[in-house]
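Chemist: Give the three-dimensional model of this entry:
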Amino acid sequence: MTIDRAVLLFAGFMVLLSLALGFYVSPWWHLLTVFVGLNLVQASFTGFCPAAIVFRKLGCPAGVAFK
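Modeler: Below you'll find the model as predicted:
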């Protein structure tokens, strides 16, 4: 799995998790969804993604977006 796919998988998982927590625990968890969305937008403009750095250190091969 490349870094690109790992980042997309992680972001999707975090969105689904925050929606479930917002529904079952507290609506304040929806702020995590906002944070993930804002992080994806800024990463598309700047190319800087903290999750990509973590996945690179874990040994995932570089994809097209995060070389």
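Chemist: hey, let's count contacts and neighbours off CA atoms from now on
Modeler: OK.
Chemist: which residues touch the residue nearest to residue 65 when sequence neighbours are not counted?
Modeler: Sequence neighbours aside, residue 4 is the residue nearest to residue 65 in space, at 6.3 Å (criterion: C-alpha to C-alpha, 6 or more residues apart in numbering). By C-alpha atoms under 8 Å, 6 or more residues apart in numbering, the contact set of residue 4 is 52, 62, 63, 64, 65, 66.
Chemist: I have a second one here; can you model it like the first so I can compare?
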Amino acid sequence: MNLDRAVLAVAGSVVLLSVLLTVTVSTWWILLTAFVGLNLLQSSLTGFCPAAIVLRRFGVVSGCAFTSKEEVAAR
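Modeler: From the prediction side, this is the model:
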């Protein structure tokens, strides 16, 4: 699994968890879904994704979407 798919898997899992918590615990958990959505939007515009940074440190190999400037220059 590359970094792009891992970021999407983490985001999807958090959204599903947030929906489950919203239904079972409190409607305030919907804010977590909004936060994930806003983070996905800003990362699509800026290329900066905190989840990608964390996953890269865990050794997930880069995909084509979340590459650093150094990796692009090396190609």
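Chemist: Closest to residue 21 of structure 1 out of the contacts of residue 4 of structure 1?
Modeler: Nearest to residue 21 of structure 1 among the contacts of residue 4 of structure 1 is residue 52, at 24.5 Å by C-alpha to C-alpha.
Chemist: For the strand or helix carrying the closest one, list every residue counted as buried.
Modeler: Per DSSP states H and E, residue 52 of structure 1 falls inside helix 50-57. Residues of helix 50-57 of structure 1 classed as buried under the neighbour-count rule (16 or more other C-alpha atoms under 10 Å) are 51, 52, 55, 56.
Chemist: got the residues you listed as JSON lines, with distance to residue 40 of structure 1 columns?
Modeler: Formatted as JSON lines, the buried residues of helix 50-57 of structure 1 follow (distance: C-alpha to C-alpha, whole Å):
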{"residue": "51", "distance to residue 40 of structure 1": "10"}
{"residue": "52", "distance to residue 40 of structure 1": "11"}
{"residue": "55", "distance to residue 40 of structure 1": "15"}
{"residue": "56", "distance to residue 40 of structure 1": "17"}
